[in-house]
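sequence unknown, structure follows:
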């Protein structure tokens, strides 16, 4: 299934909106590529770093890769036929995004090393006033945020952390200049990043202590390099890559059944994971530490072929006692045990529920979006927020997945946003603002559906806030999201005519 829809937009009366895109990850690039395909060039992409790729530029830790097969973790309208393996690693994924940016000549639209501090909507002129962290001010008619959910590394507040005399860093800011060979390494956290880098660094370390809060459900990863014959066939017959992509999509889509409470598929995942654990871990004490006590899918199900072998190494110790504090050269747990450490690596994930932070976004009446989200982030179809006209989010609230490709979801969202832009360009419309009752209706139905899933209870996870509201995950099959997003529900948006606003101060795109 393809989420992409072709758009060809012709401005009404020569009026083309100035569009600001935040971020050059998959979402930002997808938006820019579709704008280019539609013949719109009046956009600027703001990127805080010096390169494209988003999370795939930032996360360069050893073993970094994707848990979605490469032929699906790519744009449906930009097939790459020569992926080297079924699950590509970080360098190849980031190179793909760089190639997309080059092909669509996006670099000239990108302002690198430019971080957004704030954006405020001016209802008199129907423009967004954007400020960078350097104090520069810019303007745009439409803002599309592509910063996603996994861009702000989270490091827990642990007493004594600032007094540690060794080296410490987050996995998303990997210190490649630090030699781990022969060192005592403490890894805090055991999520999706740690499950990839720990097996890579464990053979180097003299000792590696993994501080685990809760164990994960881990199943084998069906990964391997593509054969020369397969690559030759993909090159000679491009339609085969589309068939291959479709088969991957359908296989993964079925896996959503595992996220229903007490489902048969959930039990299948658990049995498969237990079998994998038992085949590698013989020590009963270690096996108990690594066995989850919550339903499969409540936390992210992880894929790995080398996690359990790494846990069974003689130089690896799994510590389940909570951390009390960090000393000058050790991590101390609440039972009083001192764990000497030369290096601390935080595999503690991201501030996933703090959408758009640290940016300050103000809508109608100067209202902060974080005030609108005081009870947990939400948006209409994960894209639009009432009271914030002409502001669209990609990979926004409740659009994350546990079973399929987020690229598919992003394409659905970009298609929706393109239809909103088309509506504005085709008529005398200064701004679109989703109606509060429409957003409430959508999110009430979504949260009711989530209550039937394993995410609603049984464990803590980055999918939900401290109060227990699931703000990150989509509640159903991706096919349902595609069906809802294939046509923008513009009847649920309030529309303000351009004739009712002041003439805006125009600004040419760089």
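That came in fine, so what should we check first? What you see is a predicted model; the values in this text were computed from it and never measured.

can we go C-alpha only for contacts and neighbour counts from here?
Will do.

Now do the contacts for residue 453.
259, 260, 261, 475 (C-alpha atoms under 8 Å, 6 or more residues apart in numbering).

Please disregard the earlier target; I meant residue 213.
Applying C-alpha under 8 Å, 6+ apart, the residues near residue 213 are 189, 190, 320, 321, 322.

and those residues, which are buried?
189, 190 (16 or more other C-alpha atoms under 10 Å).

which one of the contacts of residue 213 is nearest residue 82?
Residue 82 lies nearest to residue 190 out of those, by C-alpha to C-alpha, at 32.1 Å.

Apart from its chain neighbours, what residue comes closest to the closest one?
residue 212 (5.9 Å; C-alpha to C-alpha, 6 or more residues apart in numbering).

Might one say that that neighbour is in contact with residue 317?
No: checked against C-alpha atoms under 8 Å, the pair residue 212 and residue 317 is beyond contact range at 10.2 Å.

Included below, for side-by-side comparison, is a second structure:
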């Protein structure tokens, strides 16, 4: 085992890693180190800097409950402002001093004799960790399209996760592959300055209006002067989103009409923005609203009515050195190719994104193939002691990522503190506890919208390779938070070293 040994190693310095670090500090644990592959903190908001990037839920809900910001400039904050918030929280809680930048983790293996994780970095160094928190996030690894010739394109290729702000799109012929949430934000921004924009669509996306305005200075001052008012606003907005998602999506079989009502709102939005019925037909999804995460925009659909924007729905045959050929034989020449193809979102080989071997040398990816994609309380896996994954299967509740992160890091904090109080060097979730939780989740999934026949063809990232919505925790965030504070600690087996 390496000499560089710590009580806790945290992989990643995005929101999840920072929250985990704050939880450790609250528990009186200072012997921890954070390994960050980049040269700055911020995760998603450090990496995603494409034009138009912003949160897709109101800013008041996209913040930690213990570090609320009173002066958000817009109802839906732009990416740069969210990054500023990340920086402020990290500085306020003294997190940066624990971070080792430009340090990528490439392997982790549990030492069964020492009850420690052996963590290897890209430069060949090894660290020891009594506990390992893998805060790898969900939008950290780009998903590349499986299209012939994509590597042969002779022009400029940009994936939205790695936007090149030095490249000027003005006057260029540009192609965007993908029509997910990223494309919804990107397309209206770049359509204003390119000569021609071709948007290649495989699966349409539902879009609803985004009520985004600047927050008046008087409101910001009020939130700063009266924290209870700020709390009330956050609670009211959060509750509205939570109830709509919980009743319409998580418990869809009970109240299916709620989703249909929201779909009608989206359909009217499409009719107002796109007068041409044929173009509307091509843009309208054929699956139910909510089967995949919908987007919010006031100008995405309208962008396709511009003279310089074309929607291409024919399947791509191949990418050529100077253009794209579709299956109908048409070739469209372009100068820049933009890949808005998303992320490796909670796929077996992207959680955590590096080989991770537990007891008996079992690789986590192989364990999931054999036992289905599952994790106790959305964070721990039996056979992988002293390990906490953020995120993991059964992680996602109804709304804000940060609410989920707070719950999961609280879970990890409780287990680590429990082990330390009892002089234990090993804390592994019991197989029966994990089976019990998995059965509850699997039963709950049957009520969700995602398994409804109306979701066929949605190409939803909520579904795993077995066709189950395994990332979804079919409960409210309130329940998840309650469980994080109340789950039985004896669901973990403790052993002394």
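Thanks, I have the structure now. Values in this document were obtained by computation on a predicted structure and should not be read as measured data.

returning to that earlier point: can you pick out the most distant pair from the contacts of residue 453 of the first structure?
Pairwise distances across the contacts of residue 453 of the first structure (C-alpha to C-alpha) peak at 12.3 Å, for the pair 261 and 475.

Show me which of these two is the more surrounded one.
residue 475 (26 against 21; other C-alpha atoms under 10 Å).

Which helix or strand contains that one?
In this structure, residue 475 of the first structure is located outside every helix and strand according to DSSP states H and E.

Show me what residue 488 of the second structure aligns to in the first structure.
Aligned by TM-score structural alignment, residue 488 of the second structure pairs with residue 489 of the first structure.

Please apply the same query to residue 221 of the second structure.
Per TM-score structural alignment, residue 221 of the second structure is aligned with residue 232.

One more: residue 78 of the second structure?
The equivalent of residue 78 of the second structure in the first structure is residue 89 (alignment by TM-score structural alignment).

Was I right to think that match contacts residue 64?
Yes: look at residue 89 of the first structure against residue 64 with C-alpha under 8 Å: they come within range, at 5.9 Å.

So if I had to pick from these two, which one is more boxed in?
residue 64 (22 against 19).

Relative to residue 384 of the first structure, how far out is the more buried one?
Between residue 64 of the first structure and residue 384 of the first structure the computed distance is 32 Å (C-alpha to C-alpha, to the nearest Å).

likewise residue 185 of the first structure?
44 Å.

For the closest residue to residue 80 of the first structure other than its chain neighbours, which residues are in contact?
Residue nearest to residue 80 of the first structure in three dimensions, not counting chain neighbours: residue 71, with 7.3 Å by C-alpha to C-alpha, 6+ apart. Residue 71 of the first structure makes contacts with 79, 80, 81, 83, 86, 241, 244, 245, as judged by C-alpha under 8 Å, 6+ apart.

from these, which single one is nearest residue 287 of the first structure?
Nearest member of the contacts of residue 71 of the first structure to residue 287 of the first structure, counting by C-alpha to C-alpha, is residue 86, at 29.6 Å.

Next, count neighbours for that closest one.
19.

Surely it touches residue 224?
Yes: under the criterion of C-alpha under 8 Å, residue 86 of the first structure makes contact with residue 224 at 5.9 Å.

Have a look at how far, on average, stretch 416-426 of the first structure is from the second structure.
Superposing on the second structure places stretch 416-426 of the first structure at an average distance of 0.9 Å from its equivalents, by mean C-alpha distance after the TM-score superposition for the first structure.

Just tell me the aligned range of that stretch in the second structure.
Going by TM-score structural alignment: stretch 416-426 of the first structure matches residues 411-421.

What residues sit buried inside the matching stretch?
411, 412, 413, 414, 415, 416, 417, 418, 419.

Any chance of CSV for those residues, columns secondary structure and distance to residue 161 of the second structure?
Formatted as CSV, those follow (DSSP: H, G, I helix; E, B strand; the rest coil; distance: C-alpha to C-alpha, whole Å):
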residue, secondary structure, distance to residue 161 of the second structure
411, helix, 30
412, helix, 29
413, helix, 31
414, helix, 34
415, helix, 34
416, helix, 34
417, helix, 37
418, helix, 39
419, helix, 39
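
and the two most separated of the residues you listed?
Longest span within those, C-alpha to C-alpha: 411 and 419, 12.6 Å.

Pull out the buried residues from stretch 75-85 of the second structure.
Buried-residue list, stretch 75-85 of the second structure, by 16+ other C-alpha under 10 Å: 75, 76, 77, 78, 79, 81, 82, 83, 85.

and the gap between the third one and residue 263 of the second structure?
Pointing back at residue 77 of the second structure there. 25 Å.

mind listing the strands in the stretch 1-150 of the second structure by residue range?
5-11, 32-35, 99-100, 105-111, 116-121, 126-134 (DSSP state E, counting those that start in this stretch).

Output these in a markdown table; the columns should cover mean neighbour count.
As requested, the strands of the stretch 1-150 of the second structure are exported to a markdown table (neighbours: other C-alpha atoms under 10 Å):
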| stretch | mean neighbour count |
| --- | --- |
| strand 5-11 | 23 |
| strand 32-35 | 22 |
| strand 99-100 | 20 |
| strand 105-111 | 21 |
| strand 116-121 | 23 |
| strand 126-134 | 24 |
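
In TSV: these, plus distance to residue 18 of the second structure.
Converted to TSV, the strands of the stretch 1-150 of the second structure look like this (distance: least, C-alpha to C-alpha, whole Å):
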stretch	distance to residue 18 of the second structure
strand 5-11	9
strand 32-35	9
strand 99-100	10
strand 105-111	17
strand 116-121	19
strand 126-134	11
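
Contacts only, for the most centrally placed residue in the second structure.
Centroid check for the second structure by C-alpha atoms, centre = their mean gives residue 138 as the closest residue, at 3.6 Å. Listed by C-alpha under 8 Å, 6+ apart, the contact set of residue 138 of the second structure reads 343, 344, 345, 346, 391.

Count the residues that sit near the first one.
Per other C-alpha under 10 Å, the neighbour tally for residue 343 of the second structure reads 18.

what's the matching residue for it over in the first structure?
By TM-score structural alignment, residue 343 of the second structure lines up with residue 350.

need the contact list for its match.
By C-alpha under 8 Å, 6+ apart, the neighbours of residue 350 of the first structure are 149, 150, 151, 152, 153, 154.

So what's the residue count around the aligned partner of residue 319 of the first structure in the second structure?
In the second structure, the residue matched to residue 319 of the first structure (TM-score structural alignment) is residue 312. Neighbourhood size, residue 312 of the second structure [other C-alpha under 10 Å]: 17.

do residue 181 of the second structure as well
Residue 181 of the second structure: 21 surrounding residues under other C-alpha under 10 Å.
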